[in-house]
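*Asks:* Okay, structure incoming, though there's no sequence with it:
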């Protein structure tokens, strides 16, 4: 299917570029002066995040090994030309692939195949480094090749979904007209410049040691200030170590403030338990923002060596750097006492229960074999499990017991604890069941400055489905909150306000200093109507253009075209709306919500026969789907359907 090309090309016209940043020079040049750091880095998970296949980088066995399961059969081989996989799909199709490149080194190793020129896909059959065997990443799934979640589908596309965090200086360069990629990167793998920024100006500094005075660079020539402070470095790490939506076409320049480059995922039911514990992979940042450690100024590099990408010490030793009678002068609020003993953890020394992380950083296993620790550093609260439905640390190990037993045990150990008070998790659990009934509690959480900003923003998000004019009014004060996360979430609630009030409350935020907030405001002011003074109108156009460019960088995402289709309907451009939904199902035929809109729009624009053809196409891609079957019955019976919005 073709785009309405004139609309697309106009809508996503390129913006003028700012002054060119320094050039990337490659980690090899950095190593000439920074040999110890380079030596630590080259064998790290960062250095091996994406590599070309060779005897040094491939740990999987390609010597005639096979895998069969999940509707897929694979034969792996190696010869002088490289590494290969012969893949037989469940529909009987057979294709030979060359291994283009390698992802990671431990505890599993994945491989990329080039399925079209420039288009890389991550294969779902991967190598378990410890067990030394092939396995399928999704053992419970059997997907045909046309399914969007199949390894050849849009959600496993390396260029769009993964490369920016496995490469340095990456640019996706997707062409929506041809649905093709011409991606580039300065260096595959997470090189020195992925964190510090392009190195050419720093190389100039090294020649004469004269401070650099160019805009956007520190005195040493870096876009990410060498002495940037804890918060800047946390945000730099978070660019990849978070669940988020990127605004740009590839890597933002290191040093770019997080909320100018990404929309962070909130504590939604799809990603987190109601008390904020990790459910799906969150890549640490969303957890860490909830922690008291983050609130006190702890950063990633307090615990992790940034070049080796390993903990600075093994086991409990990494924690007692600070949590000990000696403490750490950087964090004066720490209690100076012994924690690494049985008087604190009540477990046998040297046992799993004596390890700090097993109580305070419970691990979840993803990708079958990859254990990830929850970085919210929480105090175990089994007393809340009955209300929140969330797991607790104690019964993660003591599987023969229940949370009630664990709660009694902890109360016996700590009868005077101050850590058993109210928790946002009980309110979030109620809100997930009954948003209307939880509105007052959610509002209180959103206004509670003692809560983490991510928690406050999530409280506002959970209010959306039950919001009314009073809700919009009560939360309008948060449009001026110090936190961009809170401001952006409060913007969405203004949807419930009367249009003149909404415009009055939001128009100033189109000039907010943070891109996340400006774009959120633009989205809520998209509907035509208000006549604004020239200065305000210009600010709105600027924010809208910024959001437009952000969407233009994600035209290879099916979900982007759902947004574009919905936006076109708001603007009463029904043909453009239809084009948007059509492109969504071209990229992912399983987007039933897009098919439903296509059927309704075809009926409204082109009549019942066009709608019947559309629902037939939808059912061919999604056989047996109740919603689509119901629409088909309505069309066959001639009773008609409710009109499209």
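*Replies:* Everything's here; your move. Since the model is a prediction, treat every value here as computed from it, not as a measurement. Numbering: from 1, shown residues only.
*Asks:* from here on, contacts and neighbour counts on C-alpha atoms
*Replies:* OK.
*Asks:* now residue 377, what's its secondary structure?
*Replies:* Judged by DSSP: H, G, I helix; E, B strand; the rest coil, the three-state class of residue 377 is coil.
*Asks:* Next, count neighbours for it.
*Replies:* Residues contacting residue 377 under the criterion other C-alpha atoms under 10 Å number 21.
*Asks:* ditto for residue 36
*Replies:* A count of neighbours around residue 36, defined by other C-alpha under 10 Å, yields 11.
*Asks:* For it, give its distance to residue 576.
*Replies:* In this structure, residue 36 and residue 576 are 56 Å apart, going by C-alpha to C-alpha, to the nearest Å.
*Asks:* Likewise for residue 586?
*Replies:* In this structure, residue 586 and residue 576 are separated by 15 Å, where distance is defined by C-alpha to C-alpha.
*Asks:* between these two, which one's more packed in?
*Replies:* Using other C-alpha under 10 Å as the criterion, residue 586 and residue 576 rank with residue 576 on top: 21 against 15.
*Asks:* Put this next to the previous one:
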């Protein structure tokens, strides 16, 4: 298992490259048997996530795209090892993930946390889930668009802001939306909070949260993640945003403390 006790980390090496079919569709032995012996019954012996209720469909993604611990205890247990598995032990697509896997306290700011964050988002409350934005079997959005662009690991159905504007067709030009003639939906509402992992709360992360946390090393924010504001002190950005809210626009040079 290659468990590093001091760092509480498994340096595992997997023989199976990528995510296999059964991870999303459940055990396939009965499906193969039905297709070869009984015919016409194969669809009843496999899970099609697209036909699951949307919350259960999201849980299929959440078994991997989240951080937590299993509800089942490690068995057989060995002294010095974690008491719980770091994955959803026993989970089968179509079942409720929370029966097998629960959030681990203190795991904020580490990835993959897409499912953990999504559960807190307005998208989750509205029933907008993973496969509304992401293609599971396609390689990238560029393939869908036929644009011949570089392959994207995000596997979104549309490229960048085209995806957001496909639903959010109207935008009220007020506050920061009024003053930004550059940037994008994703840059502000899905900033990279840890490495190359985009936040999936879809909420604007204010520089005020950075100030409150004690610096950018403790809490990233939407504004400083932009190259235009990357060197601007978060305190200055807070003042600027407050001025925007009051419709009292300062001159650009005051934002950068010059």
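*Replies:* Perfect, I can see it now. All figures in this text were calculated on a predicted structure; none of them were measured in a lab.
*Asks:* Residue 614 of structure 1: what's it in contact with?
*Replies:* Residue 614 of structure 1 makes contacts with 595, 598, 599, 602, as judged by C-alpha atoms under 8 Å, 6 or more residues apart in numbering.
*Asks:* Highest neighbour count among those?
*Replies:* Ranking these using other C-alpha under 10 Å puts residue 599 first, with 29 neighbours.
*Asks:* Aligned to that residue, what sits in structure 2?
*Replies:* When structure 2 is aligned by TM-score structural alignment, residue 599 of structure 1 is left unaligned.
*Asks:* so residue 599 of structure 1 sits in a helix?
*Replies:* Yes: secondary structure of residue 599 of structure 1, determined by three-state DSSP: located in a helix.
*Asks:* Aligned counterpart of residue 256 of structure 1 in structure 2, please.
*Replies:* Aligned against structure 2 by TM-score structural alignment, residue 256 of structure 1 finds its counterpart in residue 95.
*Asks:* now residue 382 of structure 1
*Replies:* By TM-score structural alignment, residue 382 of structure 1 lines up with residue 207 in structure 2.
*Asks:* One more: residue 127 of structure 1?
*Replies:* When the structures are aligned by TM-score structural alignment, no residue of structure 2 is matched to residue 127 of structure 1.
*Asks:* Identify the residue nearest residue 127 of structure 1 in space, chain neighbours excluded?
*Replies:* Spatial nearest neighbour of residue 127 of structure 1, chain neighbours left out: residue 134 (4.6 Å); criterion: C-alpha to C-alpha, 6 or more residues apart in numbering.
*Asks:* and the gap between the one you found and residue 280 of structure 1?
*Replies:* 23 Å.
*Asks:* Then residue 122 of structure 1?
*Replies:* From residue 122 of structure 1 over to residue 280 of structure 1 the distance is 19 Å, taken as C-alpha to C-alpha.
*Asks:* One more: residue 68 of structure 1?
*Replies:* As defined by C-alpha to C-alpha, residue 68 of structure 1 lies at a distance of 27 Å from residue 280 of structure 1.
*Asks:* What count of nearby residues applies to residue 411 of structure 1?
*Replies:* Other residues within reach of residue 411 of structure 1, judged by other C-alpha under 10 Å, total 13.
*Asks:* Give the aligned range of stretch 103-116 of structure 1 in structure 2.
*Replies:* Here stretch 103-116 of structure 1 fails to align to any part of structure 2, judged by TM-score structural alignment.
*Asks:* for stretch 493-502 of structure 1, that is, sorry about that
*Replies:* Equivalent residues of stretch 493-502 of structure 1 are lacking entirely in structure 2, counting by TM-score structural alignment.
*Asks:* Kindly confirm my reading that residue 74 of structure 1 is in a helix.
*Replies:* No: assessed by three-state DSSP, residue 74 of structure 1 does not belong to a helix; its assignment is strand.
*Asks:* For it, give me its contacts.
*Replies:* 66, 67, 68, 85, 86, 87, 88.
*Asks:* Quick check: which element contains the residue nearest to it when sequence neighbours are not counted?
*Replies:* Closest residue to residue 74 of structure 1 in three dimensions, ignoring its sequence neighbours and counting by C-alpha to C-alpha, 6+ apart: residue 87, at 4.6 Å. For residue 87 of structure 1, the element it lies in under DSSP states H and E is strand 82-88.
*Asks:* Can you give me the stretch of structure 2 that that strand aligns onto?
*Replies:* The counterpart of strand 82-88 of structure 1 in structure 2, counting by TM-score structural alignment, does not exist; no residue aligns.
*Asks:* buried sites along the helix or strand just after that strand?
*Replies:* For strand 82-88 of structure 1, the following helix or strand on the C-terminal side (DSSP H and E) is strand 94-103. Neighbour counts over strand 94-103 of structure 1 (16 or more other C-alpha atoms under 10 Å) mark 97, 98, 99, 100, 101, 102, 103 as buried.
*Asks:* Just after strand 94-103 of structure 1, pick out the following helix or strand.
*Replies:* strand 108-116.
*Asks:* Please identify the buried residues of that next one?
*Replies:* Buried-residue list, strand 108-116 of structure 1, by 16+ other C-alpha under 10 Å: 108, 109, 110, 111, 112, 113, 114.
*Asks:* sorry, back to before: can you tell me which residues contact the residue nearest to residue 127 of structure 1?
*Replies:* Shown here is residue 134 of structure 1, whose contacts under the criterion C-alpha under 8 Å, 6+ apart are 66, 67, 125, 126, 127, 128.
*Asks:* run the last query once more with 7 Å
*Replies:* Listed by C-alpha atoms under 7 Å, 6 or more residues apart in numbering, the contact partners of residue 134 of structure 1 are 67, 125, 126, 127, 128.
*Asks:* hmm, which two among these are most spread apart?
*Replies:* The span of these, defined through C-alpha to C-alpha, is set by 67 and 128 at 12.4 Å.
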